[in-house]
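> how does the following fold in three dimensions:
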Amino acid sequence: MLGPLLSDHPIVGLVVPLTDAQWARLEPLLPDRAPKRGGRWRDHREVIDAIAWKFQTGSQWVHLPEKYGSWKGAYNRLRNWAIDGTWEERVFTSLLAQADADEDLDWVVAVDSSVVRAHQHAAGARKKGPCPASRDHVLGRSRGGLTTKVHLAADGRCRPLAFVLTPGQAGDAPAFTSVMAALRVPRAFGRPRTRPDTVLADKAYSSRAIRDHLRRRKIRVVIPVPADQRAHRQRRGSHGGRPPAFDREVYKQRNTVERCINRLKQWRGLATRYEKTAAVYLAGLHLAGIFIWSDR
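The predicted structure follows:
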């Protein structure tokens, strides 16, 4: 009785399945063969809608409405495609490449992070396995409980470009180079583009190492200087050097990454982490990004 009751629940009305236009973009990017000889894929669109329902509502897998079929099949597809890179490399990255080819990708990039509370059911995953970060599954422990931090870069139109996960207590600045390394957009000719025109970030990213990293790559830096760093430079007098350049007008665009985070957290299964493994939760982030990029 549980399945039919939940399928009629009002929360189902909050779910936004793939549109025909989105499916037209995604279908050519998906695997066309079953993983085992003689096997048959369940319809990709149906499975993607099932996975999206789970993350958009934050419900348990066992409560997946009957119209989507077996929850185990949907979960296995999600997990297997997370492990083999289908979600990130084959679909998400390809959508970025299409947008870049159409000149619809704004290379004024903002970087930030957001802490996500992890439900108690997210703990207890196996320490070994094929999933990335399988040792601790990027769960941090503090007085507030279990948390995961999502580091991301967003383009100038509030769309995600790259994700990196760390335990919740990790700092923002140490993960910056990992976020920049994850930013990779293939092109029809030549090497993938990995270098934005401009990078915007808040005071948490104000460090000499980050500024030097961006300058070496000839990327414009728009990061404000905290009061303590400014006072330290002034105390050193002429030995403190010139203050870093800072464009206040351009910095006003940094809200794009915050608005991107808000779009992602409209999916309840991303605003709170229920998944035990980091790979599956990261796949949920990429799926939300796929919905955003395919709807342009």
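> when you work out contacts or count neighbours from here on, use the C-alpha atoms and nothing else.
Fine.
> tell me how far the top helix by length along the chain is from the chain's mean position?
Criterion DSSP state H: the longest helix present in the chain is helix 278-294. Centroid separation for helix 278-294 versus its chain: 6 Å, with CA atoms, centre = their mean, to the nearest Å.
> could you also give me the structure for this second sequence? I'd like to compare it with the first:
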Amino acid sequence: MGRGDLTNAEWERLEPLLPLGGARGGRWNDHRMVINGVFYRARTGVPWRDLPERFGSWVTIYKRHRRWSADGTWDRLLAVVQAAEDAAGRVDWEVSVDSTTVRAHQHAAGAPGAPPPVVAQKGGPRDKAGRSGMAEPACPVGGGGQAGECSGRSRGGFSTKIHLSADGRCRPLSVLITPGQHGDSPQFRPVLEAICVPRLGPGRPRRRPDSVSADKAYSSRANRTYLRRRKIRHTIPEPRDQRANRRRRGSAGGRPTGFDAERPKKRNVVERAINRLKNFRAVATRYDKRAYIYRGTILVATLVIWLRV
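As a prediction, this is how the structure comes out:
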């Protein structure tokens, strides 16, 4: 067994969850070898063609990763592992939210049939009345034709932004991607709504954290209203300009947001979760042309984190 390969205990957890049939009705062989190849590529970032021969044909490994990224197999594997951890009481539901920008390698450009990357515009998107601040949609998961394949042009070049929520043990609970120039605040609600940890027994999946922490980038009246409506305790610092504007409006500005200075000290868990994700070189630099394949690579890294932390 090579460094980073599935251990026997990890394989016993994943084997019953894997699909049996291939595209033509036959049985897939060597799931374990293929998964080890995907793990190796996510960890090292090597081109698919340069995978060591001990994993078998690189074409098989790439095609299976591409298929499982598209049909939600990686999502299902991650959900089952998260459900087992939650049933054992090992999930800390003090959730933190943040984002990180990833540079896109030149090999990530030029996806066939993809529209040109979204160009950053001053002031962001606007509605018909010319008002700014409209929510920027996250890139969907699936086939081609996505909005710029979640590759945005900014001062640093082409980039993709990873938005995620993390539990108190520095493990990602939900992940979505957008072009690199998209703002953080419009993705706050989609990130929280993407949290879905199934129950091993009867009952609905758990979607509501005990509390949420975030930085000033997520401070907005819409986000706070959303959290209050879902009865989620939260700690989001209020920027100085928003605080001054609220005071200037008097009673019409609403009540002070309230701020617990102790709880934000735990918000570094999401920074540490991002650090763990970026230890996988295929996540720290985007090499995948298609957005759904790159998201699948992020899910592979997340799955490894949940299996081993």
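> show the contacting residues for the equivalent of residue 284 of structure 1 over in structure 2.
Matched across to structure 2, residue 284 of structure 1 falls on residue 297, judged by TM-score structural alignment. Residue 297 of structure 2 is in contact with 42, 69, 282, 283, counting by CA atoms under 8 Å, 6 or more residues apart in numbering.
> what do you get for residue 78 of structure 1?
Residue 78 of structure 1 neighbours (CA under 8 Å, 6+ apart): 51, 280, 283.
> aligned to it, what sits in structure 2?
Aligned counterpart of residue 78 of structure 1 in structure 2: residue 65 (TM-score structural alignment).
> can you check residue 57 of structure 1 too?
Counting by TM-score structural alignment, the partner of residue 57 of structure 1 is residue 44.
> what count of nearby residues applies to the closest residue to that match other than its chain neighbours?
Once flanking residues are discounted, residue 44 of structure 2 sits nearest to residue 281: 5.4 Å by CA to CA, 6 or more residues apart in numbering. Applying other CA atoms under 10 Å, we find 17 residues neighbouring residue 281 of structure 2.
> please say which position in structure 1 residue 281 of structure 2 maps to.
Under the alignment (TM-score structural alignment), residue 281 of structure 2 maps onto residue 268 of structure 1.
> please name the residues that touch that match.
Residue 268 of structure 1 makes contacts with 55, 56, 57, 58, as judged by CA under 8 Å, 6+ apart.
> check contacts around the second one.
Listed by CA under 8 Å, 6+ apart, the contact partners of residue 56 of structure 1 are 14, 15, 266, 267, 268, 269, 270.
> would you turn the contacts of residue 268 of structure 1 into JSON lines with distance to residue 213 of structure 1?
Below are the contacts of residue 268 of structure 1 laid out as JSON lines (distance: CA to CA, whole Å):
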{"residue": "55", "distance to residue 213 of structure 1": "36"}
{"residue": "56", "distance to residue 213 of structure 1": "37"}
{"residue": "57", "distance to residue 213 of structure 1": "40"}
{"residue": "58", "distance to residue 213 of structure 1": "38"}
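> quick one: which of these is nearest residue 175 of structure 1?
Closest approach to residue 175 of structure 1 among those (CA to CA): residue 55, at 25.4 Å.
> which helix or strand contains the nearest residue in space to residue 303 of structure 2 that is not next to it in sequence?
Spatially, and ignoring its direct neighbours in sequence, residue 303 of structure 2 is nearest to residue 78 (5.5 Å; CA to CA, 6+ apart). For residue 78 of structure 2, the element it lies in under DSSP states H and E is helix 73-87.
> quick check: buried residues in that helix?
Using 16 or more other CA atoms under 10 Å as the burial criterion, the residues of helix 73-87 of structure 2 that qualify are 73, 74, 75, 77, 78, 79, 80, 81, 82, 83, 84, 86.
> counterpart of the residue nearest to residue 303 of structure 2 in structure 1?
So, by TM-score structural alignment, residue 78 of structure 2 is matched to residue 92.
> who's in contact with that match?
Taking CA under 8 Å, 6+ apart, one finds 286, 287, 289, 290, 293 in contact with residue 92 of structure 1.
> hey, where'd the strands end up in the stretch 51-200 of structure 2?
Applying DSSP state E, counting those that start in this stretch to the stretch 51-200 of structure 2 gives strands spanning 94-104, 118-119, 152-154, 157-166, 172-179.
> mean offset of the first one relative to structure 1 (after superposition)
Okay, so that is strand 94-104 of structure 2. On superposition with structure 1, the mean distance recorded for strand 94-104 of structure 2 (mean CA distance after the TM-score superposition for structure 1) is 0.3 Å.
> sorry, back to before: what about the match of residue 281 of structure 2, distance to residue 136 of structure 1?
According to CA to CA, to the nearest Å, residue 268 of structure 1 stands 23 Å off from residue 136 of structure 1.
> neighbours around whatever residue of structure 2 lines up with residue 169 of structure 1, how many?
Counting by TM-score structural alignment, residue 169 of structure 1 corresponds to residue 181 in structure 2. When neighbours are counted by other CA under 10 Å, residue 181 of structure 2 registers 22.
> which of the contacts of residue 78 of structure 1 lies closest to residue 40 of structure 1?
residue 51 (18.6 Å).
> quick one: contacts for the residue nearest to the closest one when sequence neighbours are not counted?
Residue nearest to residue 51 of structure 1 in three dimensions, not counting chain neighbours: residue 74, with 6.3 Å by CA to CA, 6+ apart. Neighbouring residues of residue 74 of structure 1 by CA under 8 Å, 6+ apart: 47, 48, 50, 51.
> doesn't the last one fall inside a helix?
Yes: under DSSP: H, G, I helix; E, B strand; the rest coil, residue 51 of structure 1 sits within a helix.
> so it touches residue 76, yeah?
No: using CA atoms under 8 Å, residue 51 of structure 1 makes no contact with residue 76, being 10.3 Å away.
> neighbour count: these two, which is higher?
Taking other CA under 10 Å, residue 51 of structure 1 and residue 76 do not tie; residue 51 has more neighbours (22 against 11).
> ok, that one - contacts?
The neighbours of residue 51 of structure 1, taking CA under 8 Å, 6+ apart as the test, are 74, 75, 78.
> switch to 10 Å and redo it
17, 45, 61, 64, 68, 71, 74, 75, 77, 78, 284, 287 (CA atoms under 10 Å, 6 or more residues apart in numbering).
> measure how buried residue 15 of structure 1 is and give me the count.
Residues lying near residue 15 of structure 1 (other CA under 10 Å) number 16.
> any idea how far it is from residue 265 of structure 1?
Distance, residue 15 of structure 1 to residue 265 of structure 1, using CA to CA: 14 Å.
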